[in-house]
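Novice: Next one to model:
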Amino acid sequence: MTKQLDALEGKVAQVVNLCHSLRAENQELRARLASAEDERLRLVERMEAARARLEALAEQLPEEGKA
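Specialist: This is a model prediction of the structure:
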């Protein structure tokens, strides 16, 4: 009976350790996801600004056949 309890205790300890490890990994992944989302939003803003500049430049180009 003692061996069975010791084995069960060891398995419970493994599960507890795995839960702690997975929780830490989950927190790290959430932080990385938030960082990636911030970077994506920053890049979207830069693309929109570049598109606006290109559209402004395109409006300054002479029309075909009128140059």
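
Novice: C-alpha only now, for contacts and for neighbours.
Specialist: Will do.

Novice: Off-centre distance for the helix or strand that contains residue 44?
Specialist: Residue 44 is part of helix 2-60 when elements are defined by DSSP states H and E. Its chain's C-alpha centre and that of helix 2-60 lie 5 Å apart, by C-alpha atoms, centre = their mean, to the nearest Å.

Novice: And for residue 40, the neighbour number?
Specialist: Neighbour count of residue 40, defined by other C-alpha atoms under 10 Å: 12.

Novice: this one next, for a side-by-side:
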Amino acid sequence: MTTQDFADYSGPMEAELNQLEERIIALARLSQQLREENRQLRMELASVQQDNSQLLQKISTASQRLEQLIEQLPEDA
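Specialist: Take a look at the predicted model:
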């Protein structure tokens, strides 16, 4: 292969390398965006789980109170 032949390959190879570089950069950006989205979703999930726990506690308290009220009803009613 002569120097002239090598020059013929360098143009297409350079273009391919540039395309690969652009794809890698795009994938790195996408990866970063997905990491941020994942972080936000984890925070949202933790908040919703905490809300759910509080609501379950309220339901349990209301259920116990309702049982107590039912026990106080006269049997004739």
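
Novice: Quantify their similarity with the TM-score.
Specialist: Here the superposed chains carry a TM-score of 0.92, computed using TM-score structural alignment, normalised by the length of the first structure; 65 aligned residues with a C-alpha RMSD of 1.0 Å.

Novice: average offset between the helix holding residue 44 of the first structure and the second structure?
Specialist: Compared with the second structure after fitting, helix 2-60 of the first structure deviates on average by 0.4 Å (mean C-alpha distance after the TM-score superposition for the first structure).

Novice: In the second structure, which residue range corresponds to that helix?
Specialist: Alignment of helix 2-60 of the first structure against the second structure: residues 14-72, by TM-score structural alignment.

Novice: roughly how far apart are the residue most central in space within the first structure and residue 40 of the first structure?
Specialist: With distances taken as C-alpha atoms, centre = their mean, residue 33 lies nearest the centre of the first structure, 2.3 Å away. To residue 40 of the first structure, residue 33 of the first structure is 10 Å away according to C-alpha to C-alpha, to the nearest Å.

Novice: corresponding residue for residue 10 of the second structure in the first structure?
Specialist: For residue 10 of the second structure, no equivalent position in the first structure is identified, counting by TM-score structural alignment.

Novice: name the helices or strands packed onto the strand or helix carrying residue 10 of the second structure?
Specialist: Secondary structure from DSSP H and E places residue 10 of the second structure in helix 3-72. Judged by 3 or more C-alpha pairs under 8 Å, 6 or more residues apart in numbering; DSSP states H and E, helix 3-72 of the second structure is in contact with no other helix or strand.

Novice: That one: how far from the chain's middle?
Specialist: Distance of helix 3-72 of the second structure from its chain centroid, counting by C-alpha atoms, centre = their mean, is 2 Å.

Novice: How about the secondary structure of residue 76 of the second structure?
Specialist: Going by DSSP: H, G, I helix; E, B strand; the rest coil, the secondary structure assigned to residue 76 of the second structure is coil.
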